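Engineer: this is a predicted model, with the sequence first.
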Amino acid sequence: MSTLIAAEGLGHGYHDEWLFKNLTLGINPGQRVALVGINGAGKSTLLKLLAERFSPLEGKIVKNKSVKIGFLDQEPSFPEGYSISDFIFSLENKQQQLIKEYEELIEDPNPDENTLNRLYEELSEHNAWEYEHEIKTILSRMGINHLQQKISTLSGGQKKRLALAKLLIEDPEIYVLDEPTNHLDIDTIEWLEKLLTSGNKTILLVTHDRYFLDNVCNTIVELDRGKIYNYNGNYAFFLEKKSEREAADESTFQKNKNLLKKELEWMRRMPAARTVKSQSRINSFYDLEEKTKQRSDNQKVTLNVKMSRQGNKILELNHIGQTFDDKKIIDDFSYVFKRGDRIGLAGKNGTGKSTLLNIITGFLKPEKGNVDVGDTTVYGYYKQGGLAFNEKERVIDIVKSDAEYIKMADGQTISASALLTLFLFPPKKQHGMVEKLSGGEKKRLHLMKVLMQNPNFLILDEPTNDLDIDTLNVLEEFLENFPGVLILVSHDRYLLDKMSEQLFIMEGNGGVSIYNGNYSEYRISLDNAKDIPLPKAKTQEPNTSTKESKKLTFKEQKELDEIEETVAEKENEIEELTKSMANIDSVDYKKIQEKASQIEALNVDLENIMQRWVELSDRAGN
């Protein structure tokens, strides 16, 4: 199989520090590769090098000149003064230019009839109608509707979706995608999964979304301490093989460490005779010393900050109402928060999730109703947009501006520097400027500042954006043990499934519905609702029908008597499955989905049994 693109002896770094050296990687046609690694490992840099956005300091990128690469940056840039239409439609593509002219014309309330007829004919002549439908579908899915709108007026999320839409329309030979699911709602992510896995697309992507990774990719490449490791399989397979590799690395490191100790003793003996020592053994010593220095312990972010005491009264929303531009965002919503509430906030983009969060936290006063906050409630609000850090400020000074010392869950008080170390910011990074941090490291710093407040009411708005998977696993472990109230907004279906026990569904028309269960259970219930046929219209029974015909038969009476026992059995099964889900390992999300499906099926059975009970009970009472 011919390689489409390859990196040979690649080396790159910033600020006099190498991210990687002598790195080799090849991508074949039809391969869908996920690039994983901790924040700051160099994933985004590697993507940009492969997409030929700039040249490496060492090595080269090899590909056929005719191979077209489509690149989605984390923060895409656009030509000055462009409209959406200018950006989307390529001047070199005749079909696209016809579609552009047609789409712009039909946006006009009074289109010129002659021009419209000409475009109909030309679009048919160039077989562009199917292509026009594909383009409109992509733009609609990305929430792009007004082609004449200037790009400069779009939000950061809208710009990311616009850049992704253009790439999907161009359909290049190689897709290079940096966090493609950021700023997409879950419905759009599921649509994107199907699109990327159709045909024989070649893809290299960085994503934190484990469901998306498993559903799209067939190869995982890990970038770890400047080296590449390949895994042909899904995320669970990658974790298994990675743990085996790390165990082997640890064994090798300990052997090298013991050998280095012996060699050091040999080097220290008879220093005056150093020149007559075996030169090859001396060289081996320095090589061994270098290998041992390069190895760093597999550290994990530590999240164990103290939670503030929580009283009986936490937060009450009383008949909340909010509109923007005459559109109802929230209409008469009430809820009393209880200890241990774990709520996922779901809904399409633009349905008002951030508005509700701002009302809850007091950043926005509702037009109607009131918010009653308990005296002991302490918010921790991790916002989607992140914090506006001063790029020229030192990392440690940003933390010290909040507190010099921080109380931990075990009662200990530690310094700002020690806390930064627990969050994987070594002394060198602590005293460096914020501008030198990667996007993911800035997000980790933001998360740390939120947790420093010792909140008992934690709100996480898209916490998975730009965080590496290792940090997400630790965050999940922290959240599982967090005793306070949690509200989670995330397009990461795995995180929603694992962390929420209840959903607030923003319906888009002002309504906020409450669903008891996690996201997978909710989606299954929606799918099941679609499959249930509508009830037939009831017809009036003839007057000749007697009451005797409605009486229960012996078999039906026996069925009614046994239903109560059946209901209890079903409820016990649901309870046992729910308990077992809590004990499933956080990375085994397929098993979580399987359990959720079983629970949903049991709930459907239980509902049918209860309907039958109502029917039989009514007849028995006649």
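Structural biologist: Here it is on my side, so go on.

Engineer: only C-alpha atoms for contact and neighbour calcs from this point on.
Structural biologist: OK.

Engineer: residues near residue 563, how many?
Structural biologist: 15 (other CA atoms under 10 Å).

Engineer: what about it, helix or strand, and which?
Structural biologist: helix 554-582 (DSSP states H and E).

Engineer: now swap in residue 25 and tell me
Structural biologist: strand 17-27.

Engineer: which outside residues touch that strand?
Structural biologist: Contacts with strand 17-27, where a contact means CA atoms under 8 Å, 6 or more residues apart in numbering, come from 3-13, 33, 41-42, 58-59, 225-228.

Engineer: list the helices and strands the longest helix belonging to the chain packs on?
Structural biologist: With secondary structure taken from DSSP state H, the chain has its longest helix at helix 235-268. The contact analysis (3 or more CA pairs under 8 Å, 6 or more residues apart in numbering; DSSP states H and E) places helix 235-268 against helix 210-216, strand 227-231, helix 279-294.

Engineer: go through the next helix or strand after the last one and flag the buried ones.
Structural biologist: Under the assignment DSSP H and E, the closest C-terminal helix or strand after helix 279-294 is strand 315-324. Of the residues in strand 315-324, those buried by neighbour count under the rule 16 or more other CA atoms under 10 Å are 315-323.

Engineer: in the strand holding residue 25, what's buried?
Structural biologist: 19-21, 23-25, 27.

Engineer: can you give me the angle that strand makes with strand 227-231?
Structural biologist: Relative orientation of strand 17-27 versus strand 227-231 (axes from the mean of the first three to the mean of the last three CA atoms, to 10 degrees): 30 degrees.

Engineer: any idea how far strand 17-27 is from the chain center?
Structural biologist: In terms of CA atoms, centre = their mean, to the nearest Å, the centre of strand 17-27 is found 26 Å from the chain centre.

Engineer: identify the residues contacting the residue most central in space within the chain.
Structural biologist: Central residue of the chain (CA atoms, centre = their mean): residue 492, 3.7 Å from the mean position. For residue 492, the contact set (CA under 8 Å, 6+ apart) comprises 186, 209-211, 464.

Engineer: can you put the buried residues of strand 315-324 in CSV and add distance to residue 297?
Structural biologist: CSV is the format used below for the buried residues of strand 315-324 (distance: CA to CA, whole Å):
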residue, distance to residue 297
315, 43
316, 46
317, 47
318, 51
319, 53
320, 51
321, 52
322, 51
323, 52
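
Engineer: comparison target, given below:
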Amino acid sequence: MSLISLEDVEIAVGGPPLLEHASLNVEPGERICVVGRNGAGKSTLLRLLEGSLTPDAGRVRRREGINVARLEQAIPKGVTGSVFDVVAEGVGRLGALVARHHELSRRLAEGGEAPELAAVHAELDAHDGWQLDQRVEAVLSRLGLPAEAPFESLSGGLSRRVLLARALVSRPDVLLLDEPTNHLDIDAIAWLEDFLREFGGSLVFVTHDRAFLRALATRIVEIDRGRLTSWPGDYDDYLRRKAERAHAEAQENERLDRRLAQEEAWIRQGIKARRTRNEGRVRALQALRREAAERRSGPGQARLTVAEAERSGRLVAEAEHVDYRIDGRPLVRDFSTRILRGDRIGIIGPNGSGKTTLLRLLLGEITPDRGHVRLGTRLEVAYFDQHRAVLDESLSARDNVAGGEEFLDLGDGRRRHVMGYLQDFLFTPERAHAPISALSGGERNRLLLARLFARPSNLLVLDEPTNDLDVETLELLEERLMDYPGTLLLVSHDRAFLDNVVTSTLVLEGGGRVGEYVGGYSDWLRQRPAPAATPARATAGSREPQRPRGRGGKLSYKDALELEALPERIETLEAALERATAAVNDPNLYERGRAAVEAATAELERVQTELEQAYERWERLEAERERLAGGG
């Protein structure tokens, strides 16, 4: 028998139904990931499974005696007390008694008075509460949580770990997790993956983290336009089968529309049709009309447009032997790097390690204690920081982006009407005019991106841009960033996002060390100093922080392959440069018009830049190879 069953459930929260005739069974031991657009009803589905929400129609059945626990998407307000107190709340009324006994015992151990302790002790004896005390202690130990720390003093990531402990201490048969990776750093996400693989109950979770999804899900449940569809298997299988279904649905809709158009043309023949009409055919036409009217259109495709400024100089930023401390603690130590136009750099590190500080150093917003940072020329910076970015709550979504103007200047001579621009970010006219307070977390993040991308830039700085975005919007953002002609600095804990976007990574490895690696997150895992090391626990070494690490007196395998391939690439680029130079020098070029001249000039500049970068990379790797070979 299923643990929880939804039978023909319907529910609406204003507007179209979030779920229509939805059915779902949660079986013992499975791990279900719920996917769908922002606002599709994923959190609503979790609340239905939990029992905190009642459907408008249909039934929700639960196996008698099962225990269901839910971790909410947002950290709830008003949670106070020690970590022990908060976790103990997960076992109900006796949990409060256990927490009280813990507090009185601590007070007594510190030399204070605890006159109630005997009475609390007796009540725990009477209700066999000691098992609960041991259970709370065991969960705190397993999750590495500080029992006495005040909950309100914790970071976002640690707070969510405490709330997870509160859910787990009740020993749930079904655990419901709503965006569990929000506010967690990469280490914490990896820990959570391992923990949930060993969890013995059933798991239903919502996440935008595709690496997390791929690691855990045994079944995908999709919410799309009120329909709930179950897809057995992993995420990649779901994507393939979903594409096949979308193609079939489009063909069926096209067939329906074609037939409806034919029947409408027949009925419009007027008197001729009325004289010869077939009553059955008329009824069939009416049925076709109803079917077309009831068809709920797809959610639309996001189209993210990034405004572009004039190209920056070739050098964007250069740091030389930079040190920076906060309260005596080294965040950055002896750090050097060179960022060139077109680089896409990811910044990785645990929460609190100094990722945002490193960004501000590279942008010249703060002055290093030692060393210096040199910025390039013609920089136009657009900065996204979801924790510091502020939307004007008194304005609509439209006015937050356009400031009352009708048109936006997106650079390079492109102008867009603000409503058309916001539709690209999935804002309907109704939502575009809605007050900010009415927007969901995902909508607010899309609006922040819309406002950011409306500003022409050639240096894009994104500090945790992926939280609350649905997977489809995430993938589109990836595409736009990969096509962005400027320079990108990206802080993110989303491993798949880093792998798909960045070309190199800066890793805060602890003690002020900043390592530089070619590639994204997965490349860093292969190149990092030792398999056990993480950004928070890497051990000190003799490696220069700004260079790829060599092992055993030679380049890494990946760097050695790159060095071997570079001479051939340089020859290819030199030949391409000759052709591009000849094209620009061809007198006939200028007879073909301005567009042809600009295209040829742009091609020459592109090849020149790529050739310079290839030479520089070859020189850097060759110097590193010689250094490692000589033991220096």
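Structural biologist: Received it, and whenever you're ready, just let me know what you need. Keep in mind that what you see is a predicted model, and the values were worked out from it rather than measured.

Engineer: before we move on, the earlier item: and the helix holding residue 563 of structure 1, how far from the chain's centre?
Structural biologist: 37 Å.

Engineer: do I have it right that residue 374 of structure 2 meets residue 317?
Structural biologist: Yes - between residue 374 of structure 2 and residue 317 there is a contact at 5.6 Å, judged by CA atoms under 8 Å.

Engineer: spatially nearest residue to residue 186 of structure 2 (excluding sequence neighbours)?
Structural biologist: Nearest residue to residue 186 of structure 2, sequence neighbours excluded (CA to CA, 6 or more residues apart in numbering): residue 493, at 5.3 Å.

Engineer: counterpart of residue 349 of structure 1 in structure 2?
Structural biologist: Under the alignment (TM-score structural alignment), residue 349 of structure 1 pairs with residue 351 of structure 2.

Engineer: my guess is that match meets residue 187, correct?
Structural biologist: No - contact criterion CA under 8 Å: residue 351 of structure 2 and residue 187 do not qualify, at 9.3 Å.

Engineer: higher neighbour count, the two?
Structural biologist: residue 351 (20 against 15).

Engineer: list the residues that contact the match of residue 349 of structure 1.
Structural biologist: 157, 184-185.

Engineer: and the gap between it and residue 192 of structure 2?
Structural biologist: 15 Å (CA to CA, to the nearest Å).

Engineer: and the closest residue in space to residue 90 of structure 1 that isn't next to it in sequence, what is it in contact with?
Structural biologist: Excluding the flanking residues, the one nearest residue 90 of structure 1 by CA to CA, 6+ apart is residue 96, at 6.3 Å. Contact analysis of residue 96 of structure 1 by CA under 8 Å, 6+ apart lists 89-90, 132.

Engineer: tell me which element residue 96 of structure 1 is part of?
Structural biologist: Counting by DSSP H and E, residue 96 of structure 1 is part of helix 94-107.

Engineer: can you give the distance of that helix from its chain's centre?
Structural biologist: 35 Å.

Engineer: cool, and stretch 295-305 of structure 1?
Structural biologist: 22 Å.

Engineer: so for that stretch, first residue to last residue, what's the gap.
Structural biologist: 29 Å.

Engineer: buried residues of that stretch, list them for me.
Structural biologist: Buried, per 16+ other CA under 10 Å, within stretch 295-305 of structure 1: 301-305.

Engineer: for residue 405 of structure 1, state which of the residues you listed is nearest.
Structural biologist: Residue 405 of structure 1 lies nearest to residue 305 out of these, by CA to CA, at 11.7 Å.

Engineer: give the buried residues for the helix holding residue 563 of structure 1.
Structural biologist: For helix 554-582 of structure 1, by 16+ other CA under 10 Å, it's 559-560, 567, 570, 574, 578, 581.

Engineer: show me what that helix is packed against.
Structural biologist: helix 589-620.

Engineer: one more time with 10 Å, if that's ok
Structural biologist: helix 493-499, helix 589-620 (3 or more CA pairs under 10 Å, 6 or more residues apart in numbering; DSSP states H and E).

Engineer: tilt between that helix and helix 589-620?
Structural biologist: Counting by the same axes, to 10 degrees, helix 554-582 of structure 1 points 160 degrees away from the direction of helix 589-620.

Engineer: report the mean deviation for the helix or strand following the strand holding residue 25 of structure 1 after fitting onto structure 2.
Structural biologist: Downstream of strand 17-27 of structure 1, the first helix or strand assigned by DSSP H and E is strand 32-36. Superposed on structure 2, strand 32-36 of structure 1 shows a mean distance of 0.8 Å to its aligned residues (mean CA distance after the TM-score superposition for structure 1).

Engineer: now do strand 32-36 of structure 1 against strand 227-231, angle only.
Structural biologist: 130 degrees.

Engineer: what sits against the closest residue to residue 410 of structure 2 other than its chain neighbours?
Structural biologist: If the residues on either side of it in the chain are set aside, residue 410 of structure 2 comes closest to residue 307, at 4.4 Å by CA to CA, 6+ apart. Counting by CA atoms under 10 Å, 6 or more residues apart in numbering, residue 307 of structure 2 touches 382, 408-412, 414-415, 452-458, 484.
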